[in-house]
Structure formats: structure tokens, C-alpha cells
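# any chance you could fold what I've pasted below:
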Amino acid sequence: MKATVHVTLKNGVLDPQGKAVQSALGGLGFAGVEEVRQGKVIELTLAETDPEAARASVEKMCRELLANTVIEDYRVDIEG
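Coordinates of the predicted model:
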């Protein structure tokens, strides 16, 4: 089973990397980019065969390690 975790900064949290990318895009001539928010994608291959158990396990991984839930949001996608 495969799990994909999308981690992004919460709204209102400053994103200096996103600002740097936005500035670089403008410098390359890509006009009209009003905001860039940068995040990360984590792909996990799991031995678990039950999608609900896999989701519960990955959610726990996110809360304990993969995401800083004080400043980050996350979304878990499970593919079977």
C-alpha cells in the first residue's frame, strides 16, 4: 500500500522559501504570480493491507514526526 503525505505551512505562517521562489519567478519573466507557498511531499510504502489502518498509522506518523502541527497542515492520500 502506498501513502502520500502533503505537508504545507498553515495560512498566516511566513514562508520565506515561497517568497524566494516568487521573486525568482518574477525575475525569470513569469508575471502575475501573486503568491507562492512551498511545502513537501512524503511518499511511504507500507506493508499494511487495510486502508483504514494504513491511514490511522500514517496520521500518527504525521502528528509525531512528519509534520510540525503547530505551523504545518498535512493531507494523507492512501492508494491500495
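# make it CA atoms for all contacts and neighbour counts henceforth
OK.
# so how far is the helix or strand containing residue 56 off the chain centroid?
Assigned by DSSP states H and E, residue 56 falls within helix 51-61. Centroid displacement of helix 51-61 relative to its chain, using C-alpha atoms, centre = their mean, to the nearest Å, is 16 Å.
# would you do the same for the sequence below? I want to compare the two.
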Amino acid sequence: MKARVTVMPKSGVLDPQGKAIGHALEGLGFAGIGEVRAGKVIELELAETDPARAKQLAEEMARRLLANTVIESFRVDIA
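As a prediction, this is how the structure comes out:
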């Protein structure tokens, strides 16, 4: 079973990478760009076959290692 963990900076946390991407897009001529936030996506192949248990495991992995929950939020999707 695959789990996808999406990690993003929490609202209000400075995101210099997102700001740099926004400036670069404007420099390339893309108009109308608002705030840009940059995060990361981690895909996990899990041996677990129960979707609820797989989600629980991926959430625990995110809390313990994949996301810094002080400044980042995360979402887990199971496929």
C-alpha cells in the first residue's frame, strides 16, 4: 500500500524558498502570483494492507520524523 505524506510550512511561518520561487516566477513574466509556499512530498511503500492502519503508521512516521510539527503541518493520503 502506498502512503503519500505532504508536508508544508504552517501559516505564519516564514518560507524563504516559497518567496524565492514567487520572485523567480515573476521574473519569468508570470503575473498575478500571490503567496507561494514550498513544501515536500514523501511517498512510502508500506507492507500494511489495511488502509486505516497504513494511514495511522504514516501519520506516526510524519509526527516522529518526516515533519517538524512545531513549524510544519502534514497530510497523509493512502492509495
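# who touches the next helix or strand after the helix holding residue 56 of the first structure?
Using DSSP H and E, the helix or strand that follows helix 51-61 of the first structure in sequence is strand 72-79. If you take C-alpha atoms under 8 Å, 6 or more residues apart in numbering as the criterion, strand 72-79 of the first structure is touched by 1-10, 51, 54-55, 58-59, 62, 67.
# again, only this time at 6 Å
With C-alpha atoms under 6 Å, 6 or more residues apart in numbering as the test, strand 72-79 of the first structure has contacts from 2-10.
# stretch 53-60 of the first structure too?
So stretch 53-60 of the first structure is in contact with residue 48, going by C-alpha under 6 Å, 6+ apart.
# just the buried residues of that stretch, please?
Going by neighbour count (16 or more other C-alpha atoms under 10 Å), the buried part of stretch 53-60 of the first structure is 54-55, 58-59.
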